[in-house]
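Participant: Any chance you could fold what I've pasted below:
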Amino acid sequence: MPYINVKVTDEGVSCEQKQAIIKGCTQLMVDVLGKKPQTTFVVIEEVDTDNWGIGYEQVTQLRNQS
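Facilitator: You can find the predicted model right below:
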């Protein structure tokens, strides 16, 4: 019973994109480990960019610099 936790920044990921992530992660478990899709759990967590850091900076600040 695989449990896959995907974390992304909360920058407008659409419902369709989330469905594609769920489908792709599930298919990966089927293809690589032979797991059943019916018992494969995929959870997508959206993280505020203030709560995600790269190096010494918050992603919010990095995005504002671009």
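Participant: CA only for contacts and neighbour counts going forward, please
Facilitator: Will do.
Participant: Who are the contact partners of Y3?
Facilitator: Under the criterion of Cα atoms under 8 Å, 6 or more residues apart in numbering, the contact list for Y3 reads 40-43.
Participant: Please enumerate the helices of the protein.
Facilitator: Per DSSP state H, the chain has helices spanning 15-33, 59-65. These are given in chain order.
Participant: can you tell me how far the nearest residue to K36 once chain neighbours are set aside sits from K23?
Facilitator: In this structure, K36 finds its nearest non-sequential neighbour in V30, 6.2 Å apart by Cα to Cα, 6 or more residues apart in numbering. Relative to K23, V30 is positioned 11 Å away (Cα to Cα, to the nearest Å).
Participant: for comparison, sequence B:
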Amino acid sequence: MPYVNVRVTREGVTPAQKAEIIARMTDVLVEVLDKDPRTTFVVIDEVALADWGVGGVPVTEYRARQHD
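Facilitator: The predicted structure follows:
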């Protein structure tokens, strides 16, 4: 019973995009590990941008630095 947890920033991810993520993650486990898709769980967590960091700084600051 595989369980996959995908975390993305809360920036307008659409229901269609979430459905595609769920389908593709399930397909990977079926193809690579021969898992049963009926017992494969995929959970998508949306994280507020203020709660996400990269490179030791909040993601908004990280992105601002990339444009400098």
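Participant: TM-score for this pair?
Facilitator: For this chain pair, the superposition-based TM-score is 0.90 by TM-score structural alignment, normalised by the length of the first structure; 65 aligned residues with a Cα RMSD of 1.0 Å.
Participant: if we can go back for a sec, check the helices of the first structure for me and report the most buried one.
Facilitator: Ranked by average neighbour count under the criterion mean count of other Cα atoms under 10 Å, the helices of the first structure are headed by helix 15-33 at a mean of 14.
Participant: which outside residues touch it?
Facilitator: Residues from elsewhere that reach helix 15-33 of the first structure (Cα under 8 Å, 6+ apart): 2, 4, 35-37, 40-44.
Participant: how much space between V13 of the second structure and V47 of the second structure?
Facilitator: Remark: distance between V13 of the second structure and V47 of the second structure (Cα to Cα) = 11 Å.
Participant: So for those two, which residues contact both of them?
Facilitator: For the pair V13 of the second structure and V47, no residue contacts each of them under the criterion Cα under 8 Å, 6+ apart.
Participant: if we can go back for a sec, return the members of the contacts of helix 15-33 of the first structure classed as buried.
Facilitator: Applying a neighbour-count criterion of 16 or more other Cα atoms under 10 Å, the buried members of these are 35, 37, 40, 42.
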